[in-house]
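Provided below are the primary sequence and the corresponding predicted coordinates.
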Amino acid sequence: MFQRLSTAALALLSTALPVLATEVNIYSHRQPELIQPLANAFTAETGIDVNIAFVDKGMAERLVAEGDRSPADLVLTVDIARLAQVVEAGVTQAVQSDVLTANIPATLRDAGNQWFGLTSRARIIYASKDRVADGEVTTYEDLESDKWKGRICSRSGTNDYNVALLGAVIAHHGEAAAKTWAEGLKANLARKPAGGDRDQAKAIWAGECDIAIGNTYYMGQMVNDPDQKAWADSVRIVFPVFEGDGTHLNISGVAMTKAAPNRDAALQFMEWLSGDEAQKIYAETNHEFPVKLGVERSALVQSWGEFTADSIDLATVAAARPAALRIMEEIDFDG
């Protein structure tokens, strides 16, 4: 009789308790191959599967359309403005976590706990080792100087990374000065904007231009690609600063969706991503800057030297995105 009563009790208990989630579903702006090493390590440690759907465009719109039926638990994306967009669309929820608060500096997370930075990267200058002298370019403001006429390469002006940089210019100098800066940068282009950041390094290697704007981690990717190493070897990394301030940073980050059908597992993954193991994977695999204090940058990234980060808050940069995008379109930067 004890066994029968125990079985009945267990049956009742199983209907009363929720089934623990065994998966996390992610919508990612980042290519899955960049996230997969992290997903694999998390699954190996916890037994929780990580399912990644690559969503290149329209993520906020997709989440709005799906509403409470969305299968997505988390959004992983690059660029502070993209994080701000999903929050503004009303498809995320605040997350209270002592782990996230302890691991991620306040300047790299939302004051309302809607998004959290996981890595950072600097928007730097690739400079030809052969045609650009040390100290010849030191500030972002200098990029509009006539001395760079016909010597700069750039990807599209409406690319998120360049829009964020222009947003930082707006934050420092105002819209009018930022438009003048963008016009000066356009006037100094050696060719019509095209390709990604690595294509700009390739153009320097090919002699099409002398300097270009790019993210730090692309240098790491080129150094480790036999087909692209020559491009990286042809340039020197320069950490430009805003006059009187520091180097522009952007982030990759995470937000929990409002629907989040696997909330507990999703929170566990968020916290894990901010911890030592994941931060080290980010550093060694993607050549990004860890956000958690005490986790070192990769040896390659350390070899590029130290820099002072810009003091402008990333939320302020995100707020300037509409004006920055409008300026790029008004001056027909890509035309």
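Alright, I've got the coordinates. Numbering: from 1, shown residues only.

okay, CA-based contacts and neighbour counts for the rest of this
Noted.

Tell me where the stretch 101-250 of the chain has helices.
With DSSP state H, counting those that start in this stretch, the ranges of helices along the stretch 101-250 of the chain come out as 160-173, 175-187, 197-205, 216-223, 229-233.

Tabulate those helices (JSON lines), appending distance to Thr247.
As requested, those are exported to JSON lines (distance: least, CA to CA, whole Å):
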{"stretch": "helix 160-173", "distance to Thr247": "10"}
{"stretch": "helix 175-187", "distance to Thr247": "17"}
{"stretch": "helix 197-205", "distance to Thr247": "17"}
{"stretch": "helix 216-223", "distance to Thr247": "11"}
{"stretch": "helix 229-233", "distance to Thr247": "21"}
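
Of those helices, which is nearest Asn250?
Distance to Asn250, taken as CA to CA, is lowest for helix 160-173 among the helices of the stretch 101-250 of the chain, at 7.8 Å.

then this one, side by side with the first:
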Amino acid sequence: MSKISRRAFIGVSAAAAAVTVGQMGKSKAVAQQGPAIRVAQTDNVVNLYSSRHYDTDQTLYDSFTAATGVKVNLIEAEADPLIERIKSEGANSPADVLMTVDIGRLWRAEAEGLFQPISSNALNQAIPANLRHPEGLWYGFSKRARVIMYNKSKVNPAQLSTYEALVEPQWQGQILTRSSTNIYSISLVASMLAAHGPQETEAWVRGLVANFARPPEGNDTAQIQACAAGVGSLALANTYYLIRLAKSDTPEDRAVAEQVNIFFPNQRDRGTHVNISGAGVLKTAPNKEAAIRFLEHLATPESQAIFAQGNNEYPVVEGVTLDPILASYGSFKEDPINAAEIGRNSAEALRIMDRAGWK
């Protein structure tokens, strides 16, 4: 996941205040700026712009085509360039659906006025209310838990409890995490804002920064590797990164996974922070009905199993079997906050992180 520009993110927040929300086979390309050619409406195609970079997602598209006869044309790139492309294309955009990871990206597209509300009983019944926009602008289709990972030789899990407790003196020089510009970091702090408000959250961020093992660098895999190597004893990371290492063909990766375990924080109060990968129908979608059918397909038990097995994520639909290695780490209570609130808090979270020195 690429870094996000502080100026761009906070600028979107300001613009959001003025936005009133509520009113090809596989063809893969890199998102580029340039004029778009308006695609005629048809029931036989859906044009998907996606920043999910998982090859297993192709199974989702193939299964949709097999079930409906509707072809999926895929444009794949990072989220921010895709959002800029849709804005540049304007009313002539061929895009029907934007799919991306993390509520912060969905919120940015929402704040730019790119989505339209849709009404779908199938989606509303399948997807919990806290994992979808209240007005149907976007829906979550998979979950990722941001947990505390610990070095098993250095930490007794009985020492762990909550995100809030990571600021305690015993963890000085022990915390590993990504940069403040990473959307996963921003969303975690945004969830803390929802729980505690700005003053307490800023005090918490300052305490966390004081306990960093090193200046933030690298992705979640790098945090887990550093934790296993003893650079620090605790890492903030999404669960599926550890499962990837555990399932790797490389002995060194599996050795890293053996040295690290997962702790689900805040089980005695609000629960562990979860984020989503999700999608919405674009305001200018030329194939709206096909786009809605596509989203409904993503919420079927069959598709949810592909999400769960393909990228070691948690499904949003109850009763879907988890990847067995992920399941071996146990179940957990998740924070029930609506993802939309996390998105709205994102820009303020980044400002707090800036002030507190989270680089």
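Thanks, I have the structure now. What you are looking at is a predicted structure, and each value in this text was computed from that prediction instead of being measured.

what's the TM-score here?
In this superposition the chains share a TM-score of 0.90, using TM-score structural alignment, normalised by the length of structure 1; 317 aligned residues with a CA RMSD of 1.7 Å.

Quick one: closest of the helices of the stretch 101-250 of structure 1 to Ala39 of structure 1.
Smallest distance to Ala39 of structure 1 across these (CA to CA): 19.9 Å, for helix 216-223.

With structure 2 overlaid, how far apart is that closest one on average?
By mean CA distance after the TM-score superposition for structure 1, the fitted helix 216-223 of structure 1 averages 1.5 Å away from its aligned residues in structure 2.

thinking again about what came up before, using a markdown table, please lay out the helices of the stretch 101-250 of structure 1 together with mean neighbour count.
Formatted as a markdown table, the helices of the stretch 101-250 of structure 1 follow (neighbours: other CA atoms under 10 Å):
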| stretch | mean neighbour count |
| --- | --- |
| helix 160-173 | 22 |
| helix 175-187 | 19 |
| helix 197-205 | 23 |
| helix 216-223 | 20 |
| helix 229-233 | 19 |
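
Quick one: closest of the ones you listed to Val95 of structure 1.
Once the helices of the stretch 101-250 of structure 1 are compared by CA to CA, helix 160-173 is nearest, at 25.3 Å.

how about the closest one, which residues of structure 2 does it hit?
Counting by TM-score structural alignment, helix 160-173 of structure 1 falls onto residues 183-196 of structure 2.

Can you list the neighbours in contact with the matching stretch?
1, 3-4, 102-105, 146, 177-180, 201, 205, 273, 275, 337, 341-343, 345-346, 348-350 (CA atoms under 8 Å, 6 or more residues apart in numbering).

Filter the residues you listed down to the buried ones.
Buried members of the contacts of stretch 183-196 of structure 2, counted by 16 or more other CA atoms under 10 Å: 4, 102-105, 146, 177-180, 201, 205, 273, 275, 337, 341-343, 345-346, 348-350.

mean shift between the longest strand seen in structure 1 and structure 2?
The longest strand of structure 1 (DSSP state E) is strand 116-128. Compared with structure 2 after fitting, strand 116-128 of structure 1 has a mean deviation of 0.8 Å; criterion: mean CA distance after the TM-score superposition for structure 1.

What residues in structure 2 pair up with that strand?
With TM-score structural alignment as the criterion, strand 116-128 of structure 1 aligns to 139-151.

centre of the chain versus the matching stretch, how much separation?
Its chain's C-alpha centre and that of stretch 139-151 of structure 2 lie 9 Å apart, by CA atoms, centre = their mean, to the nearest Å.

now do stretch 78-85 of structure 1
On CA atoms, centre = their mean, the centre of stretch 78-85 of structure 1 falls 8 Å from that of its chain.

before we move on, which element is Val99 of structure 1 in?
Using DSSP states H and E, Val99 of structure 1 maps to helix 98-103.

what stretch of structure 2 does that helix fall on?
Counting by TM-score structural alignment, helix 98-103 of structure 1 corresponds to 121-126 in structure 2.

contacts for that stretch?
If you take CA under 8 Å, 6+ apart as the criterion, stretch 121-126 of structure 2 is touched by Tyr139, Leu295, Glu296, Ala299, Thr300, Val316, Val317.

Now check Ala319 of structure 1 against structure 2: what is it aligned to?
Using TM-score structural alignment, Ala319 of structure 1 lines up with Arg344 in structure 2.

what's the answer for Leu83 of structure 1, then?
Leu83 of structure 1 maps onto Leu106 in structure 2, by TM-score structural alignment.

Give me the neighbour count for the closest residue to Ala226 of structure 2 other than its chain neighbours.
Distances taken as CA to CA, 6 or more residues apart in numbering place Gly232 nearest to Ala226 of structure 2, at 6.6 Å, with adjacent residues excluded. Around Gly232 of structure 2 sit 26 other residues, with neighbours defined as other CA atoms under 10 Å.

Tell me if I'm right that Gly232 of structure 2 and Gln172 touch.
No. Counting by CA atoms under 8 Å, Gly232 of structure 2 stays clear of Gln172, with 9.5 Å between them.

thinking again about what came up before, measure the mean distance from the match of helix 98-103 of structure 1 to structure 1 post-superposition.
Per aligned residue, stretch 121-126 of structure 2 averages 1.3 Å (mean CA distance after the TM-score superposition for structure 1).

buried residues in that stretch?
For stretch 121-126 of structure 2, by 16+ other CA under 10 Å, it's Leu123, Asn124, Ala126.

got a markdown table for those residues, with distance to Tyr329 of structure 2 too?
Shown next, in a markdown table, are the buried residues of stretch 121-126 of structure 2 (distance: CA to CA, whole Å):
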| residue | distance to Tyr329 of structure 2 |
| --- | --- |
| Leu123 | 29 |
| Asn124 | 29 |
| Ala126 | 25 |
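
For Gln304 of structure 2, state which of those residues is nearest.
Closest to Gln304 of structure 2, out of all of the buried residues of stretch 121-126 of structure 2 and judged by CA to CA, is Ala126, at 10.5 Å.

could you check the distance from the residue nearest to Leu176 of structure 2 when sequence neighbours are not counted over to Ile118 of structure 2?
Distance criterion CA to CA, 6+ apart; nearest residue to Leu176 of structure 2, sequence neighbours excluded, is Ala235 at 4.5 Å. Remark: distance between Ala235 of structure 2 and Ile118 of structure 2 (CA to CA, to the nearest Å) = 39 Å.

neighbour count winner among these two?
A side-by-side neighbour count of Ala235 of structure 2 and Ile118, using other CA under 10 Å, places Ala235 first with 30 against 19.
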